[in-house]
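# Quick check, what structure comes out for this input:
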Amino acid sequence: MGLYFNRKQLKNLRKTLRKRATGAEKILWQFLKRRQIEGCKFRRQHGIGRYVVDFYCPELSLVIEVDGASHDSEEAHMRDARRQQEIEQHDITVLRIRDEVVRYDIHSAIEKVRSEVLRLKGKPPSA
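Coordinates of the predicted model:
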């Protein structure tokens, strides 16, 4: 079975998640929207298969997930690993950034995203 993007069944969930974005997701979105990072378009709360990811860049097949405290339990780690493995099977890169990094060191978070974008574009990061 192929991979489906933005399945109709998840439309209401995606809409709700956009309305209820975490503080860190809102902060990061301010830097991702309007092609601010290397001209790449990002979408927020994008459906990939049976999952909804925080941010997705279709040009690079790059997912960005902002992980907060709800991802700290052993059960959550296992669920995240399973989900990530399933997404990566479709040649999609998953970049995870801690909620605290986005909230307290946004420049480090943006540089992490920029480095991954440049790597996927096959360009070396500038010094």
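# From here on, just use CA atoms for contacts and neighbour counts.
OK.
# Using the three-state scheme, assign the spatially most central residue of the chain.
Nearest to the mean C-alpha position of the chain, by Cα atoms, centre = their mean, lies I64 at 1.8 Å. Here I64 is recorded as strand under DSSP: H, G, I helix; E, B strand; the rest coil.
# So it sits against D99, correct?
No - the criterion here is Cα atoms under 8 Å, and I64 misses it with D99 at 11.7 Å.
# how much space between the nearest residue to R83 once chain neighbours are set aside and I87?
With sequence-adjacent residues excluded and distances taken as Cα to Cα, 6 or more residues apart in numbering, R83 is closest to Y51, at 7.8 Å. Applying Cα to Cα, to the nearest Å, the value for Y51 to I87 is 9 Å.
# same deal with R79?
Distance from R79 to I87, by Cα to Cα: 12 Å.
# Compare these two and say which one has the larger neighbour count.
The residue with more neighbours, out of R79 and I87, is I87; 20 against 13, by other Cα atoms under 10 Å.
# please give me the structure for this one as well, since I'd like to look at both together:
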Amino acid sequence: MKKQIHNLKILESRRKYLRSHLTPAEAFLWKHLQRSQLRGRKFRRQHSITYFIVDFYCPAEKLIIELDGQYHLNPDVAEYDSYRTEKLEELGFTVIRFENKMVFDFLPSVLKEIEDNFKLK
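This is a model prediction of the structure:
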């Protein structure tokens, strides 16, 4: 039997909370990812994989997008981010990260980089 790793019940209330309290950068990027706007790809926000809740996830591409604010500049947080990325990549996911400022200042470049990580053309 295949072990469930997506959207574990134990994290449901946390995912719901995070979806209703998006950061400004998450809300801004979500406007461009929702409703399959980016090359027809469906994205989910605040999706959990094992015990990690990721900002955005594209199931068709096994692509995870993480947005990092000032909080992620803390060395301990950055170390944890690296650990998370490593664990998710071991499960076969691709993880890309953007600073919040990038989303606001260089949205076309951010969207292009996301598209560049699509394996299915």
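# what about the strands in the second structure?
For the second structure, the strands defined by DSSP state E cover 44-49, 52-58, 63-68, 94-99.
# what would these look like in a markdown table with distance to R15 of the second structure?
Formatted as a markdown table, the strands of the second structure follow (distance: least, Cα to Cα, whole Å):
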| stretch | distance to R15 of the second structure |
| --- | --- |
| strand 44-49 | 6 |
| strand 52-58 | 7 |
| strand 63-68 | 15 |
| strand 94-99 | 19 |
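# Mind reading off the mean deviation between stretch 74-81 of the first structure and the second structure?
Following the fit onto the second structure, the mean deviation recorded for stretch 74-81 of the first structure is 0.6 Å by mean Cα distance after the TM-score superposition for the first structure.
# what's the answer for stretch 106-115 of the first structure, then?
Overall, stretch 106-115 of the first structure averages 1.2 Å from its counterpart (mean Cα distance after the TM-score superposition for the first structure).
# contacts for that stretch?
L28, F31, I37, E38, L95, I97, V101, V102, P125 (Cα atoms under 8 Å, 6 or more residues apart in numbering).
# Now restrict the residues you listed to buried residues only.
L28, I37, I97, V101, V102 (16 or more other Cα atoms under 10 Å).
# Pick the one among those residues closest to R20 of the first structure.
L28 (14.3 Å; Cα to Cα).
# you'd agree that closest one is up against V102?
Yes - counting by Cα under 8 Å, V102 is a contact partner of L28 of the first structure at 6.6 Å.
# Name the residues that touch stretch 63-82 of the first structure?
Stretch 63-82 of the first structure is contacted from outside by 24-25, 53-57, 92-100, using Cα under 8 Å, 6+ apart.
# In that stretch, which residues are buried?
Those would be V63, I64, E65, V66, D67, for stretch 63-82 of the first structure by 16+ other Cα under 10 Å.
# how about those in a markdown table, adding distance to K8 of the first structure?
Output for the buried residues of stretch 63-82 of the first structure, formatted as a markdown table (distance: Cα to Cα, whole Å):
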| residue | distance to K8 of the first structure |
| --- | --- |
| V63 | 20 |
| I64 | 22 |
| E65 | 22 |
| V66 | 24 |
| D67 | 25 |
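# Can you find the partner of I10 of the second structure in the first structure?
In the first structure, I10 of the second structure lines up with Q9, judged by TM-score structural alignment.
# Would you check how far apart that match and E65 of the first structure are?
Q9 of the first structure sits 21 Å away from E65 of the first structure, taking Cα to Cα as the criterion.
# Check L32 of the first structure too.
In terms of Cα to Cα, L32 of the first structure sits 13 Å off from E65 of the first structure.
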